[in-house]
Each structure stands twice: as structure tokens, then as C-alpha cells.
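Asker: Output the structure for:
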Amino acid sequence: MRTIRTFAATAGAMLLLYAGTTLAQGIKMPAPSPTQTIKQDFALSNIELNYSRPLKNGRVIMGDLVPYGKVWRTGANSATTITFGDDVNFGGVAVKAGKYGLLSIPGAQSWTIILTSSLDVTSPAAYKQENDIARVQVKPVASPFAQESFTIEFENVRSNSVVLALSWDKTKVPVVIKADIDDKITAQINDAMQSADKKPYFQAAVYYYENGKDLTKAVEWINEAAAQSPEAFWVWYQKARINAKAKNTAVAKEAAQKSIELATTAKNDDYVTLNKKLLATLK
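Answerer: From the prediction side, this is the model:
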């Protein structure tokens, strides 16, 4: 009888243990350092970043949790990676399009930011300097407030430059990334002007205007664009801007007035305001 009771108790305990294990296996918990993937349009393609975001949680970060003078995976858990769709200049170093590991060596006065061909470096022991693609020195900037989560983001995004900013606690580390795309765009414009049935006059004119290129060409092309799209108030606004820069004041005023008329009919107050501001600068 005692044997039967012992067996029953043991079986019951095993059943509870099994049930508990089954339930535990079914629980999904949030990651303590969640991953983030960012894809930023840049130049003629994009930059993609993948990293994990540890929390401060009341700890001392720089010089302690993130020690100075040692290779850091620049995040938590798995390796941090960055992919460039175009050839870029990374902090002053030419880098080919491709996927790289993003590492850093923090310091109180200067950080070393590293792009490596190794995509799996998660500890100083796994780092091999011979695999470096780029190695740049960056001065950290003090932040006015504490950043709880480690953050990497893209700031000051322009057509050919962007800042990759690493931030945690009260420290920010900015790395300037540039792309030389002017030759590619100019070549596309030249090809299109020679072969396209409907030539990209508007895009070409605005690009030349915004990038300080041949204003005579920009004026010629924006005039053609306005002829192609006579009801497009945004085209007339750009015609006014380009001619204003070319010192063709009378033409610029006429174009701005035309843009106001068309924008008013289209009930687009934004362009009405833009043109009025432009007219106020024309003497």
C-alpha cells in the first residue's frame, strides 16, 4: 500500500513538473536589449543598420559598463552591422558599397569607430584588426540629457551627406558619411537630354540650381519645363527661384505671380505663401 502511495505521489510530482516545464516553454518574453533595424534612403540607394539596444538601468555607462580602451560591439547581443548601397566616404575614409561590422573603441576624449569585414564580432577576443576596412577617430559630444536606451540614428540627412550618431547616457558620437553622386546624376541628365522622348527638364533644372551648377542651363531647362506643364504651380515657383538666382528679376517676378494664380486656383496655400516670400526678396 505504501508503495502504491509513493508511486502515485511521484507520478503526480512528475506530472506537475512536466506541466510547469510545458508552460514555461510557451512563455514569450521581451528581449532585455531589443534589436532594431533602420533603413535610411541616402544618395542613390540607402543605408541599413542592424543593432541591439541595451538600457542604462541606473548603471554607470561610459568607462564602466562600456569600458574605455577596449573593442565594443557597439550594442548588445549579436554583432552590429551596417550596409551601404553606394560607395561612401566614412569619416574621411573611402568605403565600397557592401555590408560591414560596426565596432568602436570608446574613450573619454576620443572614440575609434571601426568598419570591419567580420560580421560576427561580439567580444574583444573575436576582433582582428587586419580585417578593418575603415578606422576613424571621432570626438564625443556631451549631451544635455541622459539617453536611457543605447541609440544609433541618422541625423542631418541630405542628398549626399548624413551623420551616423551613436548615443547613450550623456554621450553622443557623430560620424559623417558622404557620397559623391554628382558625376552619376550629371551623366544621367546628359544621357536623358540626348535620348529621352520627354526630357526631364524640371528635375535637371532644379538639380543644377540646388547644386550650384550651370545657371544658364538651369534657366533654359526650367523654361522648357514650364512650357511642358503650364498649369503646374510648383514648376512656375521653381522658375521664379532659378531666374531670381540668375538675376533675371523681371522674369522671376512674372513667374512667381503666375505660380500664385495657379496655386490659388488649386487651393494650395503653401505655394501662395512661398511665392509671396520670394517676391518680397525681389527688388
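Asker: From here on, just use CA atoms for contacts and neighbour counts.
Answerer: Will do.
Asker: Excluding chain neighbours, give the residue nearest to F154 in space.
Answerer: Once flanking residues are discounted, F154 sits nearest to L164: 4.9 Å by C-alpha to C-alpha, 6 or more residues apart in numbering.
Asker: mind checking how far the one you found is from E153?
Answerer: L164 sits 6 Å away from E153, going by C-alpha to C-alpha, to the nearest Å.
Asker: Show me which of the two is the more surrounded one.
Answerer: The residue with more neighbours, out of L164 and E153, is L164; 19 against 13, by other C-alpha atoms under 10 Å.
Asker: Is L119 in a helix, a strand, or coil?
Answerer: coil (DSSP: H, G, I helix; E, B strand; the rest coil).
Asker: Roughly how far does the closest residue to it other than its chain neighbours sit from E148?
Answerer: In space, and not counting its chain neighbours, L119 is closest to G101: 4.7 Å by C-alpha to C-alpha, 6+ apart. To E148, G101 is 24 Å away according to C-alpha to C-alpha.
Asker: The two: which is more packed in?
Answerer: Under the criterion of other C-alpha under 10 Å, the comparison of G101 against E148 puts G101 first, with 25 against 16.
Asker: what helix or strand is the more buried one on?
Answerer: strand 98-105 (DSSP states H and E).
Asker: Same question for whichever helix or strand comes after that strand: list its buried residues.
Answerer: Per DSSP H and E, the first helix or strand lying C-terminal to strand 98-105 is strand 111-116. Judged by neighbour count using 16 or more other C-alpha atoms under 10 Å, the buried positions of strand 111-116 are W111, T112, I113, I114, L115, T116.
Asker: Which of those residues sits closest to L15?
Answerer: T116 (51.3 Å; C-alpha to C-alpha).
Asker: how close does that closest one get to A126?
Answerer: From T116 to A126 the distance is 12 Å (C-alpha to C-alpha).
Asker: ok, now A142?
Answerer: Counting by C-alpha to C-alpha - A142 and A126 are separated by 30 Å.
Asker: Please apply the same query to R135.
Answerer: Separation of R135 from A126 (C-alpha to C-alpha): 17 Å.
Asker: and the two? which has more neighbours close in?
Answerer: R135 (18 against 11).
Asker: what residues does the helix or strand where the more buried one lies touch?
Answerer: Element membership for R135, per DSSP H and E: strand 132-138. Residues from elsewhere that reach strand 132-138 (C-alpha atoms under 8 Å, 6 or more residues apart in numbering): 90-95, 110-117, 173-175.
Asker: quick one: contacts for the spatially closest residue to S161 that is not a sequence neighbour?
Answerer: Once flanking residues are discounted, S161 sits nearest to K178: 4.3 Å by C-alpha to C-alpha, 6+ apart. By C-alpha under 8 Å, 6+ apart, the residues touching K178 are V88, N89, F90, N160, S161, V162.
Asker: one more to line up against the first:
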Amino acid sequence: MKNAMNRTLLMVVAMLFAATSAFAQIETPRPSPSAKFTQTVGLTDVTLDYSRPGIKGRTIFGDLVPYGKIWRTGANAATKISFSKDVTLEGNKVPAGDYALYTIPGETEWTVMIYKDLGLGGNVARYDEKNELVRFKVSTKELPWPMETFTIGVGNISDKSATIDILWEKTYAAVKMEVDTDTQVMASIEQFSKNPMGSVGGQFAQAANYYYLNDKDLNKALKWMTKAIEINPNAFWNIQRKAEIQAKMKDYKAAIATAKKSLEVAKAAQNDFGYIASNEKLIEAWKTKL
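Answerer: As a prediction, this is how the structure comes out:
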């Protein structure tokens, strides 16, 4: 009986020790912390998932990262890049999907490869050109200051393009990316215009704004904005945009009348968000066009 009790006691102590050990595991920072982010360009999401080593007093390019050899473009596994819609990289078409990003650094020029096999990871010794989707070259620039932590970002963003920026040590390489936002927007507007939800004034205003800002059919823009105002007559911002559409059509008399209506509605609102002043400026400017 005594032996049985001793065995039970030993088992309980062992279990407690194991549980304590599990909770007492040491955690330290990763040498190359991971990063993941998504940036929208136009209507396309670009997602980057990569690890970020530091310089840590080392010489990077030409030493730690040799020139002329395939690099996983980061630390640990290869950098992963994803596109929610088709894009163009430096003139090369890349379908929507998930890819690995490999590079071959050079002193003044890098080769960039979009790779279809995500399973390769950092094992560049098994790199197979047959799995490349596209390969192209980009020039590099020297940074005016050292970038301690390896960084990939998306910059110079517009509705139609951006750059995928790679920075480390004193080297900067940028890949130009283009997205076909206009085709995507026009398709959605076309679908909406064929079977519009009559109560959704914001949709009419959104379509009108896109046509106005992108120099498309102003007659359609005017028609849609007029409909948006019928649905929400207190939206003085839409009334002002209608005036701007009319002015762009060089109908300054109508534009002034519409801007005065926007001014009237804005004055009646609790907060005009600066539209009173902007309407007054537009009216004075358009008077000189009569």
C-alpha cells in the first residue's frame, strides 16, 4: 500500500514538473522577424509575406548576399507575393495568384523572378527556371542613408499603378506595377447601369464621380449625378460635383445656378465641411467665363 502511494506521489510530482516546464519556456526575439501586409492599388490587393533581417554591422550586398546569385529576397523562407487581380510587372503580365519572389542582386541592376513553386522556400540550390512565370531586370539606386532592416513596401500608389520597393543597406530597387483599374470599374458601372438599385444614390454618385474624374462621358455623369441628388437632395457635396460637371461641359450658367443651390443646402447643414467657401470660390471663378 505504501509503495503504491509513493508511486502515485511521484507521478503527481512529475506531472507538476512537466506542467511547470511547459509554462516556463524561454522566448527570445527572432533574428529576422516576419512581416505581412496588404496594400490596395486601385481595386487590386497586393500582399507581401516575408522575413526582415538586419545589417547588424555586416556588409550585405556583395558579401552576405553575393552578387550574381539567386537570393530568396529576405531571410528564412522565400518572400511570398500575392495579387488579388491580374497585374503587370515591368511590362510583364502576371495573373492573380500567389507567388514566390526571388532576385539576383547586382551592383547596379537586379534580376527579379516571379516563381510559381511556393514549396521551394529558401532552398535556392533546387531553383528551377521552368517554374518561373516571368523574369525581368530593374536598375538600383543608392540610398542617402543606410536602411538597417530589410524592407519591402508598396509605394508611389495611384489608381492605376504603384512600385514594389525593396530597400536594404544602401540599395533601393523598385518594380513598377500596373493594374487595369479602369476596365474593372467600367465593368461594374456597366453592370449597375443596366439594372440599378433605384434607392442607392451613392452608387449613382460614385459612377458619376468616376466619369468626371477620368474624362469619360460627361452626359452620363450629369445624368447619374442628377439621379443621385433626386434620391438625396441634402447631399450638397453631390450638388457641387454636378455643378463641376456642368462647368466641365462649359455650361457655366447652369454650373453657377447649381453651385448656388449647393451653397444654400450647405448653409442649412450643421457642418458644411468647407463646401460653403468652395462653392463661393467656384461661383466667382465661373462668372468670369460668362
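Asker: What does the TM-score come to for these two?
Answerer: With the length set by TM-score structural alignment, normalised by the length of the first structure, the two chains reach a TM-score of 0.84; 265 aligned residues with a C-alpha RMSD of 2.5 Å.
Asker: one step back: following superposition onto the second structure, what is the mean distance for the strand holding G101 of the first structure?
Answerer: Here strand 98-105 of the first structure, set against the second structure after superposition, deviates by a mean of 0.6 Å using mean C-alpha distance after the TM-score superposition for the first structure.
Asker: Which positions within that strand qualify as buried?
Answerer: For strand 98-105 of the first structure, by 16+ other C-alpha under 10 Å, it's K99, Y100, G101, L102, L103, S104, I105.
Asker: Those: which two are farthest apart?
Answerer: Farthest pair in these, by C-alpha to C-alpha: K99 and I105, 19.9 Å.
Asker: Chain neighbours aside, what residue packs nearest to D159 of the second structure?
Answerer: For D159 of the second structure, the spatially nearest residue (C-alpha to C-alpha, 6+ apart) is G42, at 4.1 Å.
Asker: and the one you found, how many residues sit next to it?
Answerer: Using other C-alpha under 10 Å, G42 of the second structure has 19 neighbouring residues.
Asker: Helices along the stretch 151-283 of the first structure, start to end?
Answerer: Applying DSSP state H, counting those that start in this stretch to the stretch 151-283 of the first structure gives helices spanning 182-195, 201-210, 215-228, 233-245, 249-265, 269-281.
Asker: From the chain's centroid, how far away is stretch 27-43 of the second structure?
Answerer: Distance, stretch centre to chain centre, for stretch 27-43 of the second structure: 14 Å (C-alpha atoms, centre = their mean, to the nearest Å).
Asker: just stretch 93-107 of the first structure next, same as before
Answerer: Its chain's average C-alpha position is 15 Å from that of stretch 93-107 of the first structure, according to C-alpha atoms, centre = their mean.
Asker: go on, stretch 234-246 of the second structure?
Answerer: 30 Å.
Asker: do the same with stretch 153-169 of the second structure
Answerer: Relative to its parent chain, stretch 153-169 of the second structure has a centroid offset of 9 Å by C-alpha atoms, centre = their mean.
Asker: The first structure: matching residues for that one?
Answerer: Stretch 153-169 of the second structure corresponds to residues 153-169 in the first structure, going by TM-score structural alignment.
Asker: Buried residues, the matching stretch. List them.
Answerer: For stretch 153-169 of the first structure, by 16+ other C-alpha under 10 Å, it's F154, S161, V162, V163, L164, A165, L166, S167, W168, D169.
Asker: which of those sit farthest apart?
Answerer: Of all pairs drawn from these, the one with the longest distance (C-alpha to C-alpha) is S161 and D169, at 25.9 Å.
Asker: Between the buried residues of strand 111-116 of the first structure, which sits nearest P200 of the first structure?
Answerer: Distance to P200 of the first structure across the buried residues of strand 111-116 of the first structure (C-alpha to C-alpha) is lowest for L115, with 38.2 Å.
Asker: Any buried residues in stretch 256-267 of the first structure, and which?
Answerer: Going by neighbour count (16+ other C-alpha under 10 Å), the buried part of stretch 256-267 of the first structure is A256, Q257, K258, S259, I260, L262, A263.
Asker: Map the third one across to the second structure for me.
Answerer: Superposed on the second structure with TM-score structural alignment, K258 of the first structure falls opposite K261.
Asker: So for its match, what's the nearest residue that isn't a sequence neighbour?
Answerer: Leaving aside its sequence neighbours, K261 of the second structure sits nearest to I239 (C-alpha to C-alpha, 6+ apart; 7.3 Å).
Asker: Could you report the neighbour count for the one you found?
Answerer: I239 of the second structure is flanked by 27 other residues according to other C-alpha under 10 Å.
Asker: Ok, K172 of the first structure next?
Answerer: 18.
Asker: Repeat that for A254 of the second structure.
Answerer: A254 of the second structure: 15 neighbours (other C-alpha under 10 Å).
Asker: Now for it: which residues touch it?
Answerer: A254 of the second structure touches A243, Q246, A247, counting by C-alpha under 8 Å, 6+ apart.
Asker: where's it relative to W286 of the second structure, distance?
Answerer: 10 Å.
Asker: how many neighbours does the residue nearest to K39 of the first structure when sequence neighbours are not counted have?
Answerer: Closest residue to K39 of the first structure apart from its sequence neighbours, by C-alpha to C-alpha, 6+ apart: E48 at 4.3 Å. Applying other C-alpha under 10 Å, we find 16 other residues in the vicinity of E48 of the first structure.
Asker: same check, this time on P67 of the first structure
Answerer: Neighbour count for P67 of the first structure, taken as other C-alpha under 10 Å: 15.
Asker: what sits against the aligned partner of the residue nearest to K261 of the second structure in the first structure?
Answerer: When the first structure is aligned by TM-score structural alignment, I239 of the second structure is paired with W236. Contacts for W236 of the first structure (C-alpha under 8 Å, 6+ apart) come out as A226, A255, A256, K258, S259.
Asker: For those, work out which two are farthest apart.
Answerer: For the contacts of W236 of the first structure, the farthest-apart pair by C-alpha to C-alpha is A226 and A256; their separation is 12.2 Å.
Asker: Overlap in contacts, these two.
Answerer: The contact lists of A226 of the first structure and A256 share W236, K239, where a contact means C-alpha under 8 Å, 6+ apart.
Asker: ok, back up a step: the residue nearest to K39 of the first structure sits in which helix or strand?
Answerer: If you go by DSSP H and E, E48 of the first structure is part of strand 45-52.
Asker: Just the angle for that strand relative to strand 98-105, thanks.
Answerer: 50 degrees (axes from the mean of the first three to the mean of the last three C-alpha atoms, to 10 degrees).
Asker: Much appreciated, bye for now.
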